[in-house]
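1. with the input below, show me the fold.
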Amino acid sequence: MFNFNGELLEDNTSFLNEKNRGVQLGDAVFEELRVVNGDIIFLEDHYLRLMSSMRILRMEIPMKFTMEFMEEEILKLFSEIELKEAKQIKFTVFRNSGNDFSNSDNSISYFISSSLLASPFYILNEKPYEVELFKDFYKNSSMLSNLDTNNKIINVVGAIYAQENDYQDCLLLNERKQVIEALNGNLFVVKGNQIKTAPVTDGCINSILRKKLIDMVSKLNDFEFLEESISPFELQKADELFLVNNIEGIVSITRYRKKDFVNVTAKQLIGKLNAAARMSLSTSA
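-> You can find the predicted model right below:
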């Protein structure tokens, strides 16, 4: 079951046409969220990010698109029994086509899909997770690169490269050959008591979990947080590398170019991340 413009449709129902701009032009943005026990984790943050993305892309935002509307449309998907399960949500907004697929009046449509999550909590993935630099193509260090859009071709090709070479993930570079993120999330580099991540001006995805982790680390007395460009040469000198994404939580990188990494800091942060998620629910209640 999925939600298309407020109408619930069965899975595999055809609802897009050949002029759809999300398909033809990648003219779509999305937010990935978690629903646990009928509550949407970090709902306000996701809502504000979606509205910001739509404004940047000059999409027309309907008056009804309030945070309450977003919540209602997501929860409409689930029965009372299903609300007790942990769900992954993808809320996609695309610009409507005009008479020709290259023209539009900037009005939008949306669809919301869901899948089952393995855990209601953010977890620390401690399985072997080896990464390598992906150097075939670069992301541009522009504001568009900060958005989650349908244009994920670099991630697609990078994932194929990772699979062909037995890596679990790849690290992406911008045009200045700075490390900005992984295919599967924002990158954090730990060296001594410093924790660093790339600034959004370098072209990384400005995800909600990135924001939450920055807020958390910045308040810890044991660490110094840096939002600075990351050179590829720093990676092998680091004590720890980990990723964050909105669905899994924290993923520890265990190996990069024959160096093995610990996950001490990641273990410290995963509990704090779950506490922040619970706090967001009590604040919105």
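
2. all contacts plus neighbour counts: C-alpha atoms, from now on.
-> OK.

3. now the strands for the stretch 1-150 of the chain?
-> Residue ranges of the strands in the stretch 1-150 of the chain, as given by DSSP state E, counting those that start in this stretch, are 2-4, 7-9, 28-36, 39-40, 87-95, 108-116, 123-125, 130-139.

4. quick one: which of those strands is nearest Leu172?
-> strand 130-139 (5.6 Å; CA to CA).

5. and for the closest one, what are the contacting residues?
-> Strand 130-139 has contacts (CA atoms under 8 Å, 6 or more residues apart in numbering) with 145, 154, 158, 161-162, 167-175, 177, 203, 253-257.

6. only the buried subset of the residues you listed, as a ChimeraX command please.
-> The ChimeraX command for the buried members of those (criterion: 16 or more other CA atoms under 10 Å) is given here:
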select :145,154,158,161,162,167,168,169,170,171,172,173,174,203,253,254,255,256
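
7. I'd like the structure of this one too, to check against the first:
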Amino acid sequence: MINHNGEILDIDAVPFRADFRPTMYGDALFETIKYNGVKLINWEDHYFRAMASMRILRMEIPMEWSPEYLEEQVMETLRAAHLEANAARIRITLYRNGEGKYTPATTAEMGYFIMAEALPDADFELNKDGLSIDIYKDHEVPKSMLSNLKTTNSLLYSLAGIFARDNELDDVLLVNADKHVVEATASNVFMFANGKLITPPLETGALRGVMRKHILRNAKEWELEIEEKGFSPFDLQRADEVFLTNSITGIQWVANYRKKTYGNTMTKEIVDKLNASV
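-> This is a model prediction of the structure:
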């Protein structure tokens, strides 16, 4: 089932035009949110990130799109899918539609889709087997404010994912023009080095991730020394631990980067603190 502008439909019944702007021009953004069977985790962070992204993209925010309205639309979608008592992955896509080519008509209207699918765990579970990763070098992440946004312009991440699959890797890290590590295909990246937790700053082109923000916000309470600082692939060779974060999986630890192997002692502690904080 899918919620299209407040109407619950079978996914095969969703009306699409051939000139649908999100399809033609990728004129949309989205949020992926975890529902733990009781509440939407970090809902306010997701909502305000989406609204800030809409402003940057010069999208008109409908007056009725309050946090309460969109949250209720999510719950309606969960109920329609019989998932209101289960853990679920939510995707909200906010799009601009209307006439025009690259430049939308001044009468362009906003719309949304909400989809839900079941997840196996309400809590964030650390992956049993660590990830095997490498660097993706074919294309670079632009050092731009647009790179901080979660838009449907995802070709770079699709190509990186194909590279990872073809090379039998679990994920890859993307770099920018400075050859600094930026992020993974669907996650922000953190590394432990010399007793400090380090993550690339937004200026590198990293996504403004909600789970990234949650960890930064709670670092002091969790007694973590943390720094937003650019680092190179070579720096990964000297790290003690590396992990990836996003709103659905929470935290996933990395076991191998090329010939380098990592542990997960500190990462396990952070996962426990994460679950206690949400």
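
8. narrow the contacts of strand 130-139 of the first structure to those in helices?
-> When DSSP state H defines the helices, the subset of these inside them is 154, 158, 161-162.

9. could I get the residues you listed as TSV with distance to Lys64 of the first structure?
-> Shown next, in TSV, are those (distance: CA to CA, whole Å):
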residue	distance to Lys64 of the first structure
Ile154	34
Gly158	38
Tyr161	43
Ala162	42
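
10. farthest-separated two in those residues?
-> Ile154 and Ala162 (12.0 Å).

11. residue in the second structure paired with Ala238 of the first structure?
-> Correspondence of Ala238 of the first structure to the second structure, assessed by TM-score structural alignment: Ala239.

12. measure that match to Gly100 of the second structure for me?
-> Remark: distance between Ala239 of the second structure and Gly100 of the second structure (CA to CA, to the nearest Å) = 50 Å.

13. neighbour count winner among the two?
-> Set side by side, Ala239 of the second structure and Gly100 show more neighbours around Ala239, with 19 against 13, by other CA atoms under 10 Å.

14. who are the contact partners of the closest residue to that one other than its chain neighbours?
-> Of all residues beyond its chain neighbours, the one nearest Ala239 of the second structure is Ala193 (4.7 Å), with distances taken as CA to CA, 6 or more residues apart in numbering. Residues near Ala193 of the second structure by CA under 8 Å, 6+ apart: 238-241.

15. what does Glu225 of the second structure give?
-> 195-197, 219.

16. among those, who's most crowded?
-> Most neighbours among the contacts of Glu225 of the second structure, by other CA under 10 Å: Leu197, with 21 neighbours.

17. give the helix, strand or coil label for it.
-> strand (DSSP: H, G, I helix; E, B strand; the rest coil).

18. which residue in the first structure lines up with it?
-> By TM-score structural alignment, Leu197 of the second structure lines up with Ile195.

19. tell me where the stretch 151-278 of the second structure has strands.
-> Using DSSP E, counting those that start in this stretch, strands in the stretch 151-278 of the second structure cover 171-175, 181-184, 188-193, 196-199, 226-228, 241-246, 250-257, 260-261.

20. residue farthest from the centroid of the first structure?
-> Using CA atoms, centre = their mean, the residue of the first structure lying farthest from its centre is Asn99. It sits 33.0 Å away.

21. from Glu227 of the first structure, how far off is that one?
-> The gap separating Asn99 of the first structure from Glu227 of the first structure is 45 Å, by CA to CA.

22. and Phe94 of the first structure, by the same measure?
-> Counting by CA to CA - Phe94 of the first structure and Glu227 of the first structure are separated by 32 Å.

23. how close does the closest residue to Leu241 of the first structure other than its chain neighbours get to Pro199 of the first structure?
-> Spatially, and ignoring its direct neighbours in sequence, Leu241 of the first structure is nearest to Val189 (4.8 Å; CA to CA, 6+ apart). Counting by CA to CA, the gap from Val189 of the first structure to Pro199 of the first structure is 13 Å.

24. can you check Ile89 of the first structure too?
-> Distance from Ile89 of the first structure to Pro199 of the first structure, counting by CA to CA: 27 Å.

25. quick one, which of the two is more surrounded?
-> Ile89 (22 against 17).

26. from memory that one sits against Asp39, does it?
-> No. Contact between Ile89 of the first structure and Asp39 fails when scored by CA atoms under 8 Å: they sit 11.9 Å apart.

27. since we're on the counterpart of Tyr136 of the second structure in the first structure, how many residues are nearby?
-> Aligned counterpart of Tyr136 of the second structure in the first structure: Phe134 (TM-score structural alignment). Neighbour count for Phe134 of the first structure, taken as other CA under 10 Å: 22.

28. distance of Phe134 of the first structure from Tyr161 of the first structure?
-> Going from Phe134 of the first structure to Tyr161 of the first structure by CA to CA gives 8 Å.

29. need the overlap of contacts for the two.
-> Here Phe134 of the first structure and Tyr161 share no contacting residue, scored by CA under 8 Å, 6+ apart.

30. Leu8 of the first structure: what's it in contact with?
-> Leu8 of the first structure neighbours (CA under 8 Å, 6+ apart): 1-2, 77.

31. map it onto the second structure.
-> Structural alignment places Leu8 of the first structure opposite Ile8 in the second structure (criterion: TM-score structural alignment).

32. with distance to Ala50 of the second structure as extra columns, can I get the contacts of Glu225 of the second structure in TSV?
-> Compiled in TSV, the contacts of Glu225 of the second structure are given as follows (distance: CA to CA, whole Å):
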residue	distance to Ala50 of the second structure
Gly195	34
Lys196	30
Leu197	27
Ala219	24
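
33. tell me which of those residues is nearest to Glu125 of the second structure?
-> Nearest to Glu125 of the second structure among these, counting by CA to CA, is Ala219 at 19.4 Å.

34. so what's the aligned partner of the closest one in the first structure closest to, chain neighbours aside?
-> Superposed on the first structure with TM-score structural alignment, Ala219 of the second structure falls opposite Val217. Excluding the flanking residues, the one nearest Val217 of the first structure by CA to CA, 6+ apart is Phe225, at 6.4 Å.

35. same check on Leu216 of the second structure?
-> For Leu216 of the second structure, the spatially nearest residue (CA to CA, 6+ apart) is Ile226, at 7.4 Å.

36. quick one, what contacts that neighbour?
-> So Ile226 of the second structure contacts 196-198, 216, 219 (CA under 8 Å, 6+ apart).
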